[in-house]
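Peer 1: Got a predicted structure here, sequence first:
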Amino acid sequence: MTTLMPRPLLTSLADPGNGGEDRHAVRVGDAALTRSELISAAAAVADEITGATSVAIDATASIETVIAVTGCLMAGVPAVPVPPDSGPAERNHILKDSGAQLWLGAYREDVALPSVLVDSRARSGSTHREPDLGSAAMIMYTSGTTGAPKGVVLSRSAVAAGLDGLADAWDWGPDDTLVHGLPLFHVHGLILGVVGALRHGSPLVHTVRPTPESYAAEGGSLYFGVPTVWSRVCADEAVARALGSARLLVSGSAPLPVPVFERMRALTGSAPIERYGMSETIITLSTRFDCERRPGWVGLPLRGVATRLRDQAGNPVPHDGETLGQLEIAGPTLFDGYLGNFEKTAESMTDDGWFKTGDIAVVDEQGFHRIVGRESIDMIKSGGYRIGAGEVEQALLNHPDVREAAVVGVPDDDLGQRIVAYVVGDCDDHRELSNFVAQTLSIHKRPREIRAVDVLPRNAMGKVQKKLLVEDYRAGR
């Protein structure tokens, strides 16, 4: 596969080619900077950190975080975004594991690293050489669902290739204004939502929090959100209709329920864009601005990315839109490895260099992908059948009285695993709800048990934490 060499990151940040030096490049809440102001403020940070092996950033939803990340990219120092709400154990693990030498942010008594205060009013005219494209740009820490968070090393070339692939898929450029309020310590909010906007020259408006009202007030052309955000937008018809002037509404980080997809299309007049990726791959699949947008499907590989499905024996899986397979990915957006963890890195790769995502998917004849779920938690083996939790969840969400649903497999002496559904909604007749699923899916895919809950446990990106549900079930709660 031939891969085009992407434009260097620093060059594109300093000169996106849009001639918009005097307009706001970024606004976070009430704080705004033009591109020239951002570059000079970031240069002041770069002056302070040049030579460090890596630096940790107190990744609050603030203009200071944008400046700090830009400064790291200018200085060629890997940035380590730290969630501001992380507990002491998680934060200390990230700081120790990453080897960060400085803390970019306000002084904290519980952080032993020397602090560098990021001042949005600081200015420097210094320039910095473009680091090698193969050098590390960021070290992003995973959510730690299978142990302590692992540091995902992303090169400058991987970030550039991923963002350029999205520009091609979404026709993303200087004429867009990007609006989002997502956390600035994940791929979605930080790499796509900040570095992407700066690379492609589109002004960024970060709303601090992703509330429907703040989204509707900004009049952007490109919006990023997670399914929880879009569900709340659709709950306010006036807000949803206000987004009808937007060019693209992008959903990611978790599956978008089909009813929310359909309501977004009905209220805004435009079907949302769905995409798929993870910390280790950035974004690899997306529906395109000029092609079909199919509810429940995340589209086609980005430019330069290749995918394949394999069964448990390593054999190819047919692209028939139905047969489940383990999704593997190759291409220029892949990470360099888990920091200091050669064993885990090797486990995640095939012998011929493909990354094992750990996700189960189907691909149809046109190359469209549908993600069924995580192999470790969403692939349920019940009564000799392999059942994807995602398809059962979508069937439940089609019931008018179900607002949210999460499906897990729990140990069962007879079946191996029993399908248990946690639902948020107003349906008291659980037998009727189980039969409703059996009317649209094979009868063996119906939930054997349904539990009504007020809320589902979610992380900062809106993903349901199913391991907590399984733990609660096993504990008899």
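Peer 2: Happy to help now that I have it. Computed from a predicted structure; not experimentally measured.

Peer 1: Going by C-alpha atoms from here, please, whenever you check contacts or count neighbours.
Peer 2: Will do.

Peer 1: Ala254 in helix, strand or coil?
Peer 2: Of the three states, Ala254 takes coil under DSSP: H, G, I helix; E, B strand; the rest coil.

Peer 1: ok, second structure coming up, stack it against the first:
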Amino acid sequence: MRLLDSLHQSADLDRVVVTPEGTLSRHELLGRASGVAAAIAGERIVAVEATPGLSTIVAVTGALLAGVPIVPIPPDAGSLERAHILRDSGAKLIKSKMSEMSGEISEPSPDAPALVLYTSGTTGAPKGVVISRAAIAAGLDGLAEAWQWTPDDTLVHGLPLYHVHGLVLGVLGPLRLGSRLVHTHKPTPAAYASTQGTMYFGVPTVWSRIAADPAAARALAPARLLVSGSAPLPVPVFDALAALTGQAPVERYGMTETLITVSARADGERRPGHVGLPLTGVETRLVGADRDGESIGHLEVRGPTLLDGYLHDGGVRPPELTDGWFPTGDVATIGPDGWHRIVGRASTDLIKTGGYRVGAGEVEDTLLLHPAVREAAVVGLPHADLGEQITAFVVADPVAPDELITFVAERLAAHKRPRAVHLVDSLPRNGMGKVQKSVLIAG
């Protein structure tokens, strides 16, 4: 099976890609992408300004047809970030407005590199992650099984087209599996509510805004799946979506280097605060955790969706694996039944305080239960006696910090309560809507 198998079924003239700027049938998309493929054939690596819409979809599809690795550049990247990506990758910037061509194109080996996706750079300069065609195919097929994703589905989302969630799942998924894609350009409650689909993709910020708009949420009730990822979904948002739409959202876990590895199932249980079970072919393990299903450990994964490596000095530096296991840098728990709960990044979400290990997410979820709290981020700050002090940054209606500290202490073990609560107007977030805890820690 070719990576973009359904795209080659060009006799199907249905409008496979729909955006506010226009629509393309499979036949039209294949023709335009073939023009791009012909124009870049033989290039070592190319890049595209990944603006939302047809031009990016055509460019990425064309590069995949040509067998040329492609680097999507975030359209909101600053000048330094953009220059770093182009310099580090050595990619030639391309445009997708090429003439249509026809004829059969032979796709390259499954082991050939397909995408170079740059990390967010939270621990240094962004790194170019090299992902093979085989890894993408394995990841999408695993999700097709878990989510019962078929050509009869219509996927709706407005996520950016330069990362795993919006590009690999949100564009290459429909092109491989044959479903229809409607990209709304922006993931607003109004855009989602006015677009009929069977599957909707969003990050927690998107779902939080939809849950706060009951009419928009209820408009999604006919959908088959509401999928959340890229960051933990707060339990109150999970509960609100379930109440308003009649179905609990599906959460999944992954990262740039591994693609999606763990997910709840379409026909199975969906638990708030949990991301489900490993996909077929994927294995997970915890390092440094007791085997009680409750202890926090460092999550490692192995399977067919792992990266080839990182771009380095004009070549690819393989990842550092232990018997095939990739250290995700995240901490998690795995219950006796195999269900995973992601605590967060080991560097910022595992707080070691007074001899205890505390997951920031559990404290955040508890703070969000308070009626005055709208957003919460919990970090560990250096403390002479405790090692790290649990510290909360909260966006809330008028409320006393001591009231929030007491609120948590009444619901969790005493050692898990914040020792300090800072009321702020907003939390720093990146383009994916993830809270930048490193900014909070740096002060």
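Peer 2: That came in fine, so what should we check first? Just so you know, these numbers come straight off a predicted model, no measurement behind them.

Peer 1: Overlay them and tell me the TM-score.
Peer 2: For this chain pair, the superposition-based TM-score is 0.97 by TM-score structural alignment, normalised by the length of structure 2; 443 aligned residues with a CA RMSD of 1.6 Å.

Peer 1: Hmm, Ala25 and Arg199 of structure 1 touching each other?
Peer 2: No: contact criterion CA atoms under 8 Å: Arg199 of structure 1 and Ala25 do not qualify, at 10.8 Å.

Peer 1: who's in contact with the spatially most central residue of structure 2?
Peer 2: Note on structure 2: the residue nearest the mean C-alpha position is Ser230, at 3.3 Å, using CA atoms, centre = their mean. Counting by CA atoms under 8 Å, 6 or more residues apart in numbering, Ser230 of structure 2 makes contact with His165, Val203, Pro204, Tyr253, Gly254, Met255, Met432, Lys434.

Peer 1: all helices for the stretch 1-150 of structure 2, in order.
Peer 2: Taking DSSP state H, counting those that start in this stretch as the test, the helices found in the stretch 1-150 of structure 2 are 26-40, 54-66, 79-89, 133-147.

Peer 1: What range does the first one cover in structure 1?
Peer 2: Residues 35-49 of structure 1 are where helix 26-40 of structure 2 aligns, taking TM-score structural alignment as the criterion.

Peer 1: after superposition, how close is the matching stretch to structure 2?
Peer 2: Comparison of stretch 35-49 of structure 1 with structure 2 after fitting gives an average deviation of 0.3 Å (mean CA distance after the TM-score superposition for structure 1).

Peer 1: quick one: buried residues of that stretch?
Peer 2: 35-49 (16 or more other CA atoms under 10 Å).

Peer 1: mind listing what the residue of structure 1 most remote from its centre touches?
Peer 2: Computed with CA atoms, centre = their mean, the maximum C-alpha offset from the centroid of structure 1 is found at Asp414, amounting to 37.5 Å. Applying CA under 8 Å, 6+ apart, we find Asp414 of structure 1 in contact with Gly383.

Peer 1: ok, now Lys445 of structure 1?
Peer 2: The contact partners of Lys445 of structure 1, taken as CA under 8 Å, 6+ apart, are Ile387, Val392, Ile419, Val437, Ala438.

Peer 1: Looking at structure 2, name the residue matched to it.
Peer 2: Under TM-score structural alignment, Lys445 of structure 1 pairs with Lys416 in structure 2.

Peer 1: Which residue of structure 2 is paired with Gly76 of structure 1 in the alignment?
Peer 2: Gly76 of structure 1 maps onto Gly67 in structure 2, by TM-score structural alignment.

Peer 1: Burial check on that match, number of neighbours?
Peer 2: Look at Gly67 of structure 2: counted by other CA atoms under 10 Å, it has 26 neighbours.

Peer 1: picking that back up, identify the farthest-apart pair in the contacts of Ser230 of structure 2.
Peer 2: With CA to CA as the measure, no two of the contacts of Ser230 of structure 2 lie farther apart than Pro204 and Met255, at 15.5 Å.

Peer 1: Since that was my last question, I'll sign off now.
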